[in-house]
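Asks: return a 3D structure for these sequence lines:
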Amino acid sequence: MQTMQERITEWTNFLFIYKFALDEIDTKLTILNEEFQFVHQHNPIEHIKSRIKSPDSIREKLERKGLEVTVENAREHIHDIAGIRVMCSFVSDIYKIFEIISNQDDLRVLRVKDYIKNPKENGYQSLHLIVEVPVFLSNRMEKVKVEIQIRTVAMDFWASLEHKIYYKFDKTVPKHLTDQLKETAEMVKYLDEKMKRLKDELEQFKEEDTSVDDVQPLLQLL
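Replies: Down below sits the predicted model:
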């Protein structure tokens, strides 16, 4: 029978490994973003946020699954303990980042859910990946699962608002609000498409214009 202190130590060590996995992914994405800027004069990544589920959240999820609350069950059955969210300017950047991640030799993509091509019923859009990243410790190597969500800034703004509304109403949201959320999701999609067309036109103008210096400040705004 484990003592309380032993359980706390076990869970602390367990979650530490997920922090290291997030550090690995964060460093990798930062390097790729800077390289992309150098080669293509464009940053596909605007912001990166990361989080680790709290012990209470892990316990609640295991209990919902009807599983005993153990480190082993958490490792085996919960794949979003470590999560990283990547915000981009354009939808095309989302798939570019996905392509780059998929081509990394030390990462393995285990699962893909494309809520951009197939949005959720409420209008939610994002690309979700579960990847496996190796974490090298002093005495062993562990493969750790990390959830990566990739979305545009506009999609992230919508998702943040949707989360606040569902939290406010304890997931029982009045129909007129869910209808408005679905409507604004369509507006977000239109905005992303419009911004992409604008970017494409500016890039075409850059290629045709011999005076690149006049266009460069506009491109940098994107």
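Asks: contacts and neighbour counts: CA atoms only from here.
Replies: OK.
Asks: need the contact list for the residue nearest the centre of the chain.
Replies: Geometric centre of the chain, nearest residue: residue 149, 2.1 Å, by CA atoms, centre = their mean. Taking CA atoms under 8 Å, 6 or more residues apart in numbering, we find residue 149 in contact with 83-86, 126-129.
Asks: what secondary structure does residue 139 sit in?
Replies: Three-state assignment for residue 139 (DSSP: H, G, I helix; E, B strand; the rest coil): coil.
Asks: and this one, so I can compare the two:
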Amino acid sequence: MTGPKILDKFELIERVSRFYNRYGSDLEQISELLKIRLTQLALAYTIKNNLPPEAIRVLTRVKSQSSFLKKLENKKWPQFYYPTDIIKDLVGARVICWFIDDCYGIKSFISSSKHIVIDKNIEDYITEPKESGYRSIHLQGSISYDAITRDIDSDEIIIGSKNMACEIQIRTKLQDAWADITHEFHYKAKNAGVDNQFYEESLSQISDRLRGEEKAILTLRNAYQKLADEKTKENKREGFQST
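Replies: As a prediction, the model looks like this:
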């Protein structure tokens, strides 16, 4: 017996192209479904914790074909049949919270979802940041969706449940801004083979200062909430003018 044919770089590129041509629209729909599911969970969390809906923002995306090929190149063109064999974030989401404690709160809500199954291997870069100071919680999992196929024999349309691998990143607004800024020069430099320990430490120090500011903001938030609660209990409201 002979094993599966080993594909060269150009054959792998062609396989990726065929996949996106055939399933690109399906991936976009799954991305929208993931956004709906996460937005529902975010709304439930904000209601439970007396937060405004905008306290948690959800963004989703489908990894582009060019990004997929770049990842294959970085991995030295590994063999695959299904793209999800090697790429776990074809569909990805970013959940952006106002405060750092909400990152862990919404993580628990997502983990309890019946529609999104989260793997046990959780990467917590908030507790243990990367060298560049990148901070975020990464969840790997899958989302269930209704897949439509056509029966070859009867030509009937069949709707069945399937799962698509997805990655969900959870972080604060400050962490998200830092990730966007450093991605533009740090991530691209890394891909180009640049490795400078002095710059890495400088980035990490700036990130540590931002983390300190986040803790200060959290302390102020709690203090303001306590004052507001006390005012509410006293049934006092201050107007714009004295009477």
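Asks: next, the TM-score between them, please.
Replies: After superposition, the two chains reach a TM-score (TM-score structural alignment, normalised by the length of the first structure) of 0.81; 211 aligned residues with a CA RMSD of 2.8 Å.
Asks: let's verify the residue nearest to the centre of the first structure: helix, strand, or coil?
Replies: Residue 149 of the first structure - assigned by three-state DSSP - is strand.
Asks: gap between it and residue 90 of the first structure?
Replies: Distance of residue 149 of the first structure to residue 90 of the first structure, given as CA to CA, to the nearest Å: 14 Å.
Asks: how about residue 141 of the first structure?
Replies: 36 Å.
Asks: mind checking which of these two has more residues around it?
Replies: Per other CA atoms under 10 Å, whichever of residue 141 of the first structure and residue 90 has more neighbours is residue 90, with 24 against 10.
Asks: ok, and the closest non-adjacent residue to the equivalent of that one over in the second structure?
Replies: Aligned counterpart of residue 90 of the first structure in the second structure: residue 99 (TM-score structural alignment). Of all residues not flanking residue 99 of the second structure in the chain, residue 172 sits nearest, at 5.9 Å (CA to CA, 6 or more residues apart in numbering).
Asks: residue contacts, the one you found?
Replies: 96-100, 103, 136.
Asks: among the residues you listed, which are in helices?
Replies: Counted as lying in helices by DSSP state H, out of the contacts of residue 172 of the second structure, are 100, 103.
Asks: looking at the contacts of residue 172 of the second structure, which is nearest residue 12 of the second structure?
Replies: Nearest to residue 12 of the second structure among the contacts of residue 172 of the second structure: residue 136, at 31.8 Å, using CA to CA.
Asks: so the closest one touches residue 174, yeah?
Replies: No: at 10.6 Å, residue 136 of the second structure does not count as touching residue 174 under the criterion of CA atoms under 8 Å.
Asks: between the two, which has more neighbouring residues?
Replies: residue 136 (27 against 20).
Asks: and the helices in the second structure?
Replies: So, for the second structure - with DSSP H - the helices run 9-48, 65-74, 100-111, 173-182, 188-191, 197-234.
Asks: of the ones you listed, which is nearest residue 119 of the second structure?
Replies: helix 100-111 (8.9 Å).
Asks: that closest one vs the first structure, average distance?
Replies: Comparison of helix 100-111 of the second structure with the first structure after fitting gives an average deviation of 0.6 Å (mean CA distance after the TM-score superposition for the first structure).
Asks: give me the contacts around that helix.
Replies: 38, 41-42, 45, 96-97, 116-118, 137, 170-172, 214, 218.
Asks: now with 6 Å?
Replies: Helix 100-111 of the second structure is contacted from outside by 118, 171-172, using CA atoms under 6 Å, 6 or more residues apart in numbering.
Asks: so what corresponds to residue 158 of the first structure in the second structure?
Replies: Residue 158 of the first structure maps onto residue 178 in the second structure, by TM-score structural alignment.
Asks: report how many residues lie close to its match.
Replies: Neighbours of residue 178 of the second structure using other CA under 10 Å come to 19.
Asks: relative to residue 208 of the second structure, how far out is it?
Replies: Per CA to CA, residue 178 of the second structure is found 11 Å from residue 208 of the second structure.
Asks: and what of residue 179 of the second structure?
Replies: 13 Å.
Asks: quick one, which of these two is more surrounded?
Replies: Using other CA under 10 Å as the criterion, residue 179 of the second structure and residue 208 rank with residue 179 on top: 20 against 15.
Asks: can you pull the contacts of the more buried one?
Replies: Here residue 179 of the second structure is in contact with no residue (CA under 6 Å, 6+ apart).
Asks: try 7 Å
Replies: Counting by CA atoms under 7 Å, 6 or more residues apart in numbering, residue 179 of the second structure touches residue 134.
Asks: and if you look at residue 49 of the first structure?
Replies: Per CA under 7 Å, 6+ apart, neighbours of residue 49 of the first structure: 84-86.
Asks: show me which positions of stretch 126-135 of the second structure end up buried.
Replies: 126, 129, 131-135 (16 or more other CA atoms under 10 Å).
Asks: and if you look at stretch 95-112 of the second structure?
Replies: Those would be 95-100, 102-104, 106-107, 110-111, for stretch 95-112 of the second structure by 16+ other CA under 10 Å.
Asks: what's the burial count for the residue nearest to residue 82 of the first structure when sequence neighbours are not counted?
Replies: Nearest non-adjacent residue to residue 82 of the first structure, counting by CA to CA, 6+ apart: residue 52, 4.6 Å away. Residues near residue 52 of the first structure, counting by other CA under 10 Å, number 18.
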